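Peer 1: Sequence plus predicted model, see below.
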Amino acid sequence: MIGVDIIEINRIENAFKLQGQKFLDRIYTSQELEYCRYAGKYNFASLAVRFAAKEAVAKAFGTGVRGFTWMDIEVIKDNLGKPSVLLHGKAKELASQQKIKHIHISLSHNHHSAVASAFLEK
């Protein structure tokens, strides 16, 4: 199962300007926020590409973000910088029900847009 998402980076930045930290705390885990924060400021490209990854994974499940929360899908990186997904809560249960063994993701962004693809392997 495959999912893809693209988002304009300024959508995340504008949501932060309107809603503040409350917006980020609803979407991202503390580890994701820590990774995306440099010199006291958030890197909105990094936040946007993680949002796109969460959307791509949800689309690959075939459900969208229904029945679980944004924070149930966490984007992490290994020591070489390779991104991967860590599932929590209802998303983890859904993966178990669908017999998903591994989730592969690919992330990219430029100055304007962020894109992510997800492949759920059974």
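Peer 2: The structure has been received and is ready for your questions.

Peer 1: all contacts plus neighbour counts: C-alpha atoms, from now on.
Peer 2: OK.

Peer 1: Now the element after the helix or strand encompassing Phe16, going C-ward?
Peer 2: Element membership of Phe16, judged by DSSP states H and E, is helix 9-19. Sequence order places helix 21-27 as the next helix or strand after helix 9-19, per DSSP H and E.

Peer 1: Put this next to the previous one:
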Amino acid sequence: MGTDLCPPSRWRHLVGRFGAEKCAGRILHAEEAAYLLGGNRERLPERLAGRWALREAFGKALGQGLDGWSWKELRYVNGRLWAVGELADLLTSRDIRVLHGSVSHDGDLALAVVILER
């Protein structure tokens, strides 16, 4: 299990500086980025903070942080969390079969929880 918190204010600054598409494209798979970019743009920093917290929480649950796997190979759309590519292969090699993820927002915090099951 892994958890993480991330302030949307950090992403508000990054989106203002670099643009929404660049920020989303840097950390998200194209499908997940399109899903977020197609929604409410005012809430985009909040939603990016949640997705970043989810990746941090996943790395903690995996036991290796953000190193050794591609952030873009982890997807979270409509409350469903799954892995593709080399990340899916890594999970299979560790006998991890089920991924659970949840993201919540309150004020200037996004919270993510990830549970990996064998």
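Peer 2: Cool, got the structure. Predicted model, so just to flag it, every value in this text is computed and none were measured.

Peer 1: how big's the offset between the helix holding Phe16 of the first structure and the second structure?
Peer 2: With mean C-alpha distance after the TM-score superposition for the first structure, helix 9-19 of the first structure departs from the second structure by a mean of 1.7 Å once superposed.

Peer 1: List the contacts of that helix.
Peer 2: The contact list for helix 9-19 of the first structure (C-alpha atoms under 8 Å, 6 or more residues apart in numbering) reads Phe23, Leu24, Phe44, Ala45, Leu47, Ala48, His111, His112, Ser113, Ala114.

Peer 1: Buried ones among those?
Peer 2: For the contacts of helix 9-19 of the first structure, burial is judged from neighbour counts taken by 16 or more other C-alpha atoms under 10 Å, and it is met by Leu24, Phe44, Ala45, Leu47, Ala48, Ser113, Ala114.

Peer 1: Just flag the most distant two among those.
Peer 2: Leu24 and Ser113 (18.3 Å; C-alpha to C-alpha).

Peer 1: want to try a markdown table for the buried ones among the contacts of helix 9-19 of the first structure, with secondary structure and distance to Gly64 of the first structure as columns?
Peer 2: Below are those laid out as a markdown table (DSSP: H, G, I helix; E, B strand; the rest coil; distance: C-alpha to C-alpha, whole Å):
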| residue | secondary structure | distance to Gly64 of the first structure |
| --- | --- | --- |
| Leu24 | helix | 19 |
| Phe44 | helix | 23 |
| Ala45 | helix | 22 |
| Leu47 | helix | 19 |
| Ala48 | helix | 17 |
| Ser113 | strand | 21 |
| Ala114 | strand | 18 |
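
Peer 1: Nearest to Arg66 of the first structure among those residues?
Peer 2: Nearest to Arg66 of the first structure among these, counting by C-alpha to C-alpha, is Leu24 at 18.9 Å.

Peer 1: Can you tell me the SS state at the most centrally placed residue in the second structure?
Peer 2: Compute the mean C-alpha point of the second structure, and by C-alpha atoms, centre = their mean the closest residue is Arg51, 3.1 Å away. Following DSSP: H, G, I helix; E, B strand; the rest coil, the label given to Arg51 of the second structure is helix.

Peer 1: Can you name the residues that contact it?
Peer 2: When contacts are counted by C-alpha under 8 Å, 6+ apart, Arg51 of the second structure touches Tyr76, Val103.

Peer 1: what's the nearest residue to Ala33 of the second structure if we skip its chain neighbours?
Peer 2: Nearest in space to Ala33 of the second structure, with sequence neighbours left out and distances taken as C-alpha to C-alpha, 6 or more residues apart in numbering, is Ala24 at 5.4 Å.

Peer 1: Many thanks, we can stop here.
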